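K.L.:
return atomic coordinates for the entry below.
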Amino acid sequence: MKAITANSYGDPDVLELTDQPDPKVAPDSVLIRVKAAGVNPVDWKILAGYLDPIMHVHFPLIPGWDVSGVVEAVGMDATEYAVGDEVFGYVRKDEVQHGTFAELVAAPVRTLARKPAALDWKQAAGVPLAGLTAYQTLKRLGVGSGDTVLVHAAAGGVGAFAVQIAVARGARVIGTASEHNHDFLRSLGAEPVTYGDGLADRVRALAPEGVDAAADFVGGDAVDVSQQVLKDPKRVASVVDNEVVGKGGHLVWVRPDSADLTALADLAEAGKLTVNIDTALPLDQAAEAFRRSQSGRARGKIVLDLS
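P.N.:
Below is the predicted model of the structure:
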């Protein structure tokens, strides 16, 4: 099979298109013919060595954790799926080596769900990591009907999912973003506020009695600002601020979860979850996809299109 590989840590220039052996399929896994693979900031951070202290990374490395595709073979105990099924998933394994930037990927069934028909291959590949991060953060916070939720970086890849999921749960959403993204946030159902100095005052102007929960997808002083406007300062979660636990909140590290993926698929089928594709590139342009992600200028998902 063709795959994107790296033989060492480095910048995107170390990526190359190579021939690799087809993956072996474990008893609890299926073999997927990849149609699209989502690109996330964690992919280039792994390549740069940032996750080396907490995860075993092996070379040659095939990056990528997000995938959509068609089941081509099933393991002897992977009874959940059959050949020909359309699936999508967050294929993060315990060690990092055999990722999704390839024509074929072996994926444990615990990392997969059935692809929603409402999304095309590229859109489906853009959901898993970012969508699960948003979903699991809101679930950790217990966000539900009647809550007012503050979402930091609401126009970003994770934040846009969080806005839609919270709205679908019946919450009121206040989302931080630069002014040129305010109309985009309104289209998702959020009330936009500009981030930066004075944010707490701007949030209080919209919610004088305070907000019920806050989700931080950007870092910096987002947790501190959130606690200034929260009714309960402990009802804050962050995916980037390791100090949030010491401040009484929650740190979220996204997990593969079939049930949560299925919930996201159900929202998409109901028309309550849309996916904006910023850039779609062929497999052999993975390095350019990484550079696009590193720029921080993408509004929407970056995917590799193998369809």
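
K.L.:
switch to C-alpha atoms for all contacts and neighbour counts from now on
P.N.:
Will do.

K.L.:
what distance do you get for residue 226 to residue 177?
P.N.:
Here the criterion is Cα to Cα, to the nearest Å. By it, residue 226 lies 15 Å from residue 177.

K.L.:
tell me which of the two has more neighbours.
P.N.:
The residue with more neighbours, out of residue 226 and residue 177, is residue 226; 28 against 22, by other Cα atoms under 10 Å.

K.L.:
buried residues in the strand or helix carrying the more buried one?
P.N.:
Element membership of residue 226, judged by DSSP states H and E, is helix 222-229. Within helix 222-229, the residues that count as buried by 16 or more other Cα atoms under 10 Å are 222, 223, 225, 226, 227, 228, 229.

K.L.:
any chance you could map the helices in the stretch 201-307 of the chain?
P.N.:
222-229, 258-269, 286-295 (DSSP state H, counting those that start in this stretch).

K.L.:
and those helices, which is most packed in?
P.N.:
Highest mean neighbour count among those (mean count of other Cα atoms under 10 Å): helix 222-229, with a mean of 21.

K.L.:
contacting residues around that helix?
P.N.:
Helix 222-229 has contacts (Cα atoms under 8 Å, 6 or more residues apart in numbering) with 150, 152, 199-200, 203-204, 210-211, 214, 216, 233-234, 236-238, 241, 244.

K.L.:
same question, stretch 128-145
P.N.:
The contact list for stretch 128-145 (Cα under 8 Å, 6+ apart) reads 40, 65-67, 88-90, 149, 157-159, 161-162, 165-166, 169-171, 213, 215, 235-239, 250, 252-256, 260-261, 264.

K.L.:
alongside the first, I'd like the structure of this one:
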Amino acid sequence: MPRAVQFNRFGPTDELEVVSVDAPRPGDGEVRVRVLAAGLNPVDWKIVADQAVARHYGFTGFPSGNGNDLAGVVDEIGPGVAGFRTGDRVFGGGRFLAQADFTVARADTLHSTPDGLTDEQAGTLDIAGRTAMAEVRHLAPSADDTILVSAAAGGVGVLAAQLARRAGARVIGTASVANHDYLRRRGIEPVGYGEGMPDRIRELAPEGVTAVLDHHGRETIDLGLALGVPPERINSIADKRYADEVGVMSVGGAEAEAGDLDELAALIAAGDIDLPIDAIYPVERVREAYAHLTAGHLRGKVVLTFE
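P.N.:
Next up, the predicted model:
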């Protein structure tokens, strides 16, 4: 029988289990996707851990599925669907539905997976890709900018940093030492975490930092303000509440535009943007996958696969 990741109470990700379920059937305007890869996001474990977070994202009761990002192939087409055929490679998102052998999605929310983009990469794009595209567009970087990107090797940061570089900006990225060489190869100037980080950034950019993209939290926001960056040139997706308190921006995936994911997918497929996959786990090892995610210091994304 088809499998799905589910949880039956709120708590640590040890509550997640793989269970047998009936395969869903598509309705009007829907397609069924045979899921091949499902990317993990921090919000996924926060939903498991916190009832308030889960309800914010539409939780309706137990047992609950998990995950959002997915990629696979069209398996069945419902009435009224045009533009897709069975066997087409697609990617997209479905809150509480992604981590399963089969999921049903509205056809107009799915994207064609271009040649050159793996299912593992495509299966991580829905949240991180929309977020990175939206925050960089809002910042509108140029060759006149020196931008500080926190968590620059992480799932969103690695995309945002490269998009800012592609726009001509100089990019300084905070990251663990293990990811410094990787960032340098992408044209990003790395700086290590820990004591003395603000001084290291000032040494790298004595002329100053002009903008901040924060994927870490209030420490980065405070640092940006201390460096003299105007609040309207600081954007945080990591601590929106604090961002509101101090008057900096918090533009994220909700502000993405319709063509963003197709544009980003094409850039990755062409090799213009790199999307690293830190680790791949079969769905049966879902708890290990989340432990890997929550340990932090990732290079790119963590992915579940379904075979």
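
K.L.:
in strands, which of the contacts of stretch 128-145 of structure 1 fall?
P.N.:
Under the assignment DSSP state E, those contribute 66, 67, 88, 89, 90, 149, 213, 215, 236, 237, 238, 250 to strands.

K.L.:
what does the fifth one align to in structure 2?
P.N.:
For residue 90 of structure 1, the equivalent position in structure 2 is taken to be residue 93, counting by TM-score structural alignment.

K.L.:
you'd agree its match is up against residue 66?
P.N.:
No: Residue 93 of structure 2 is beyond contact range of residue 66, at 11.4 Å (criterion: Cα atoms under 8 Å).

K.L.:
okay, and the common contacts of the two?
P.N.:
Counting by Cα under 8 Å, 6+ apart, residue 93 of structure 2 and residue 66 have no shared contacts at all.

K.L.:
among the ones in strands among the contacts of stretch 128-145 of structure 1, which ones are buried?
P.N.:
66, 67, 88, 89, 90, 149, 213, 215, 236, 237, 238, 250.

K.L.:
okay if I get these as a markdown table plus distance to residue 295 of structure 1?
P.N.:
As requested, those are exported to a markdown table (distance: Cα to Cα, whole Å):
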| residue | distance to residue 295 of structure 1 |
| --- | --- |
| 66 | 20 |
| 67 | 22 |
| 88 | 26 |
| 89 | 25 |
| 90 | 23 |
| 149 | 28 |
| 213 | 30 |
| 215 | 23 |
| 236 | 28 |
| 237 | 25 |
| 238 | 22 |
| 250 | 28 |
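
K.L.:
out of these, which comes closest to residue 116 of structure 1?
P.N.:
residue 88 (8.6 Å; Cα to Cα).

K.L.:
just give the nearest non-adjacent residue to residue 274 of structure 1, would you?
P.N.:
Spatial nearest neighbour of residue 274 of structure 1, chain neighbours left out: residue 268 (6.4 Å); criterion: Cα to Cα, 6 or more residues apart in numbering.

K.L.:
residue 216 of structure 2 versus the equivalent of residue 122 of structure 1 over in structure 2, what's the distance?
P.N.:
In structure 2, the residue matched to residue 122 of structure 1 (TM-score structural alignment) is residue 120. Counting by Cα to Cα, the separation of residue 120 of structure 2 from residue 216 of structure 2 is 24 Å.

K.L.:
which residue in structure 1 lines up with residue 232 of structure 2?
P.N.:
Match for residue 232 of structure 2 (TM-score structural alignment): residue 234.
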